[in-house]
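*Asks:* would you be able to build a 3D model of this:
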Amino acid sequence: MGKKFQLWQPRSTDCPESFSHLANIVKDNRKFEEIVQLNYGDHGLQDALDSITRAIKENKRIALYADYDVDGTMSCVSWIWFLKAIGYDNVLHYIPCRFEEGYGLNLDAVKHLIHEEKAELIITMDTGITANVEAAYCRNQGVEFICTDHHKIQQDKMPDCVILNPKLHPEEAYQELCGCGITFVLLRQLGREFPISSLVWNDILALVGMATICDVVPLNGVNHKLANLGVQALFRSQRPVLKEILRACSIGDQIDEKDVGFRIGPRINAVGRLKHADLVIQAFIDENPGDLIKYMGQCNEERKLIQAKIVEEAHHEAQKYDNDRVLFLGGDWHSGVVGIAASKIAEAYWRPTWMFGRKDGMCKGSARSIPGFDVTLAMQAVGELFAKFGGHAAAGGFSFPEEREPEIRMALNRYAEDIYESLPDIWQSKIHYDCELPLDLANLKLADELSNMKPFGHGFEEPKFTLQADIRNVVFYRDKITGEPKHTAVTIHHPFGSQKIMFFNEVHEELEFTKTARFIVSASKNTFRGTTSLSLMGVDWESVC
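*Replies:* Model prediction:
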């Protein structure tokens, strides 16, 4: 048992004898099947292609309706760049306001698009799979409605329209595409009828990579390929907005999935979380996006402050429900930020977590889960209590009337209790590691080998290893503002001298009095002042003696 996790679980008991052996262990642990050539086929595409091709040739008014996160906005931008490249301008886009309209389609917005914007074809992206009411209204008005979405299908809310959803694909590998991924599939097929330049395809592919990483879809063979190609495309791109984003995030000679997921993505999402995501679209289609890119950064800094306050308050709220199987927490919280906060709380308490803000008698929020518990299935089980909900196994969004809060809390806990009876291990905090790492393999070549496997993410997690070593010394780095200890640096004895293990934002005072310890670490390269070395990041540790 470590200091942070109750269970350390090895994915393999093999001990690597070489770097190639280690690479095979990592891939086998993930059951990873590399995709050489992406081929979605024609599954569900033809009806959508026929309608869109006809609309373009007849110069119909096309409305693009997209969600407000990275996946939705990048899907929308993909469409705009494609249509601009073929010279088609009879198009408008619509991003709902997170606070006034909430997640998903809404009938008022559809009416606005039809009656005021004169839309003749509405295409949704990263949303729409539960829009049965809105699709029926479009049909009655003689307006074509095409749903491109990747979220779980709820049969009772499934729209009667042309649907392109990877969940309907017969091959499991393609079922996990994100919204921008399925948009890319559709645009590539549409490009056979309306060709565009390779430079535009490169830029659209960059958006697909960003969305695939930021939407945290499983990086199976298909998504890993798209994410990898997308990161490369982003680095190659000469489009001003993409170059400006890289500059704003201080990304220079190299870029990887961490830059996308932790630096670029939060800036884009912060705008939709705090303001209106239409500003993201404007930045990506503006000829001079500098000011809007700067504004994204300002929103992200504001988001961090709000998030910290919510997390602190949520910790106090969680104490009231110490015996509950799930946490269902509400407060005077910003509904655009509670999702990130819920992730922190779910990890801290190792319980499925729903967090929401209360406003004008309604509650809106986000759910985050732990491995093995599907929050969207949980909401489906008590669906009649929610006004609206949707999402994936690991995350979801929802809204409900405030007076139903106690009832929903009780119902979700009953559902979770039933699962606990048969699968209690779900509620034990655990971490998986790939294998034991011999100290003689803990060198820069290890980082090179792992770098060749990138990108890492959900479903193709960054490799973690255990190693046991004697401790040479421990140093605590202090916060520049408060002067209090903030980071822990452990120097261990190594066959070739010494090696440092860093625990960022963690203070482990007990290590000062520990002679030998086992660590769980991740490994990467670190370049400082022209020198590149192996960087080991501490994840957890336990004393041996």
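*Asks:* alpha carbons only for contacts and neighbour counts from here, please
*Replies:* Fine.
*Asks:* mind listing the strands for the stretch 1-150 of the chain?
*Replies:* Taking DSSP state E, counting those that start in this stretch to define them, one finds strands in the stretch 1-150 of the chain at 7-10, 62-66, 91-94, 121-125, 144-148.
*Asks:* which one of those lies closest to G372?
*Replies:* strand 7-10 (14.9 Å; CA to CA).
*Asks:* I'd like the distance from the closest one to the chain centre, please.
*Replies:* 25 Å (CA atoms, centre = their mean, to the nearest Å).
*Asks:* returning to what we had before: ok, which of the strands of the stretch 1-150 of the chain comes nearest P371?
*Replies:* When those are ranked by proximity to P371 (CA to CA), strand 7-10 comes first, at 13.3 Å.
*Asks:* and E436, which of the strands of the stretch 1-150 of the chain is closest to it?
*Replies:* strand 7-10 (8.3 Å).
*Asks:* and the closest one, what's buried?
*Replies:* Neighbour-count burial for strand 7-10, counted by 16 or more other CA atoms under 10 Å, picks out 8, 10.
*Asks:* which strands or helices does it pack on?
*Replies:* Contact partners of strand 7-10 among helices and strands, from 3 or more CA pairs under 8 Å, 6 or more residues apart in numbering; DSSP states H and E: strand 430-433.
*Asks:* now show me the structure for the sequence below, then we'll compare the two:
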Amino acid sequence: MHKTLWKTVEGKGNENVEIQGVDPVITRILEQKGITDVEEIQEFLSAKPKKTYDPFLMKDLAQACDLIEKVYNNRGHILIYGDYDVDGITSTTLLMDFFQGFYNNTSYHIPNRQEEGYGLNLETLKELVKTRKPELLISVDCGITALEEVDFLKEQGVEVIITDHHTPGEELPKSLVINPKRKDCDYPFKELSGCGVAFKLTQGIQRRLQLGKKILNQNLDLVALATVADVVPLRDENRTLLKYGLQRINERRRLGLKVLLEEIRLGDKKITPGHIGFMIGPHFNAGGRVAEARTGVELLMTRDQNRAREIARHLARCNEERQEIQQVGLERCLTEIEEKYSEDDFLIVDLPGLHEGVIGIIAGRIKEIYYRPVLVLTNSEDPEVYKGSGRSIEGFDLYYEMSGFKDLFQKFGGHPAACGLSLEKGNIPRLRQELNKRAKELKEENPELFLKKIKIYAKLEEEKLHKGFIDTIHQMEPYGMGNEKPLFLLENLRVPAKGKQRLGKEKTHLKLKGRVPGGKQELEAIGFNMVEQYFEELQSPDALDVVFFPEMNVWKGRESVQLLIQDLRSREEE
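*Replies:* Reported below is the predicted structural model:
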């Protein structure tokens, strides 16, 4: 049954911190996350956090404000050039909303994924320069590698500001570049989303032009969407932006977002990062994957109820289509892996005819199934050029490892957990050979690298499992990348024969009921989509160790403790 490595999270500082009103288990968990002193803990748990930084600490931001002020005074046209994912859509909307609050000579462009690809496209820029005649182009969530494209714009007399959060290459574009990951940037927090970087630019402009703060606060919902959907760490300044952004989302002030929430049956729900990551974000992404991403910007900007409803329904249909395309592509890739590459340590699947818009999602699903770094490639319009998307596991820096083979790529960019690239089809065999060789070397150095791990923050006794304790756990929300849910261990849960059930329409969910020896309450645990993995192997009766996250379940007005199962282990396996 047990195929996952259970690891107890070690502390990083003073675990003896005591704060009035804060459960010691909470302070211990935060200590294990590296949050150790009283002020840090209070800031982390605060409903109104204050951690943010002066935007002018970011390299080139002051000069960018100077340039924008100059264009503003000249009444010149400002063109926003975005990306087709949630981060790019929200970043574009944020700058358009911001500028339209005091300046109306602006427009935007979101590229078509299939026709133009990621980032600044030279042919598109030629057309935009000719038709829109911008005095200034501002990129959002892209542009850090656009050396040739920026040179072209400068030759045409167009000023350029690059705002991005992706890892820069050895050479920066010859323009103003606002990116906290620049080696020469002293901004204290490096992990903002692309929309977060754009927001810092608007903070600087707001100060420079002495605009009211409302023009900033009204766009925090966009920053929250991007922060979760782009899977940046929910720590430090991101946590502040997300908390206030979630408040804004739950006030339902943005018409288009409100209508979308109603369309996807979240109209009456309190929106959480989980809703953004698994429901809201995919609907915006679906527009860019199977149709046009600019409809997402239009939805977020519209003030027309009927148009909002029309676009929301369109995005829902796109998401359904995306799911179908994704499932077909995933099944093709899994068949290819089982037939050819099941023993590889770095999985590279190259198949013609996959939908380019879903290869990143497919790579992520394969990574979860096999727990290995994955690259999924498919042909472009040129059958000899393949485009690819990669996803990686903890401890395998995909950007660093693949950067060693840049000579094979036509385009390449990304970060430790994900990347995108294009290369000639003939280079794929060498890339597969080299990356497998490198993965094998790392596996030999660390045999646990390709073993999926579950972090356990504390062992809980049965008496801790009550509403009061579970309410304190919520103080550490919002959870997500960089602030994962703390998982707990409950030992020796005795489950009788009648204490295991299959649940759900397809009977795929596992439900357990049992007690620990000497316990005062019957405990209920549920594992979503865990029947196939565990049901037949459970003995009757069985004594289990359970890794879980505790929640309160409400059914017909009655509240009860429920353990959300992450993993199980029979006591006899010890």
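*Asks:* name the next helix or strand downstream of the top helix by length along structure 1, please.
*Replies:* The longest helix of structure 1 (DSSP state H) is helix 290-318. Per DSSP states H and E, the first helix or strand lying C-terminal to helix 290-318 of structure 1 is strand 327-331.
*Asks:* ok and that following strand relative to helix 290-318, angle-wise?
*Replies:* Here strand 327-331 of structure 1 points in a direction 120 degrees away from that of helix 290-318 (axes from the mean of the first three to the mean of the last three CA atoms, to 10 degrees).
*Asks:* read off where the next helix or strand after strand 327-331 of structure 1 ends up in structure 2.
*Replies:* Tracing the chain past strand 327-331 of structure 1, the next element assigned as helix or strand by DSSP H and E is helix 338-349. With TM-score structural alignment applied, helix 338-349 of structure 1 matches the range 359-370 in structure 2.
*Asks:* mean deviation of the matching stretch from structure 1?
*Replies:* By mean CA distance after the TM-score superposition for structure 1, the fitted stretch 359-370 of structure 2 averages 1.2 Å away from its aligned residues in structure 1.
*Asks:* which parts of that stretch are buried?
*Replies:* Buried residues in stretch 359-370 of structure 2, counted by 16+ other CA under 10 Å: 359-368.
*Asks:* quick one on the thing from earlier: could you dump the strands of the stretch 1-150 of structure 1 into JSON lines with distance to N220 of structure 1 added?
*Replies:* As requested, these are arranged in JSON lines below (distance: least, CA to CA, whole Å):
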{"stretch": "strand 7-10", "distance to N220 of structure 1": "21"}
{"stretch": "strand 62-66", "distance to N220 of structure 1": "25"}
{"stretch": "strand 91-94", "distance to N220 of structure 1": "31"}
{"stretch": "strand 121-125", "distance to N220 of structure 1": "22"}
{"stretch": "strand 144-148", "distance to N220 of structure 1": "21"}
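*Asks:* picking that back up, now for the longest helix of structure 1, which elements pack on it?
*Replies:* Other elements packing on helix 290-318 of structure 1 under the criterion 3+ CA pairs under 8 Å, 6+ apart are helix 240-248, helix 265-274, helix 278-285, strand 327-331, helix 338-349.
*Asks:* tell me which residue of structure 1 matches up with E135 of structure 2.
*Replies:* Using TM-score structural alignment, E135 of structure 2 pairs with E120 in structure 1.
*Asks:* now for the helices and strands packed on helix 290-318 of structure 1, which one comes closest to A85 of structure 1?
*Replies:* Of all these, it is helix 278-285 that lies closest to A85 of structure 1, at 12.2 Å by CA to CA.
*Asks:* and the closest one, which stretch of structure 2?
*Replies:* Under the alignment (TM-score structural alignment), helix 278-285 of structure 1 falls on residues 294-301 in structure 2.
*Asks:* what's the mean deviation for that stretch versus structure 1?
*Replies:* Stretch 294-301 of structure 2, aligned to structure 1 and superposed, deviates on average by 1.3 Å (mean CA distance after the TM-score superposition for structure 1).
*Asks:* return the mean post-superposition distance for the helix or strand hosting G538 of structure 1 against structure 2.
*Replies:* Using DSSP H and E, G538 of structure 1 falls within strand 531-543. Once the two models are superposed, strand 531-543 of structure 1 sits on average 1.7 Å from its counterpart in structure 2 (mean CA distance after the TM-score superposition for structure 1).
*Asks:* now do the buried residues in that strand.
*Replies:* Across strand 531-543 of structure 1, burial judged by 16+ other CA under 10 Å covers 533-543.
*Asks:* same thing with stretch 450-469 of structure 1?
*Replies:* Quick answer for stretch 450-469 of structure 1 (16+ other CA under 10 Å): 450, 453-457, 459-469.
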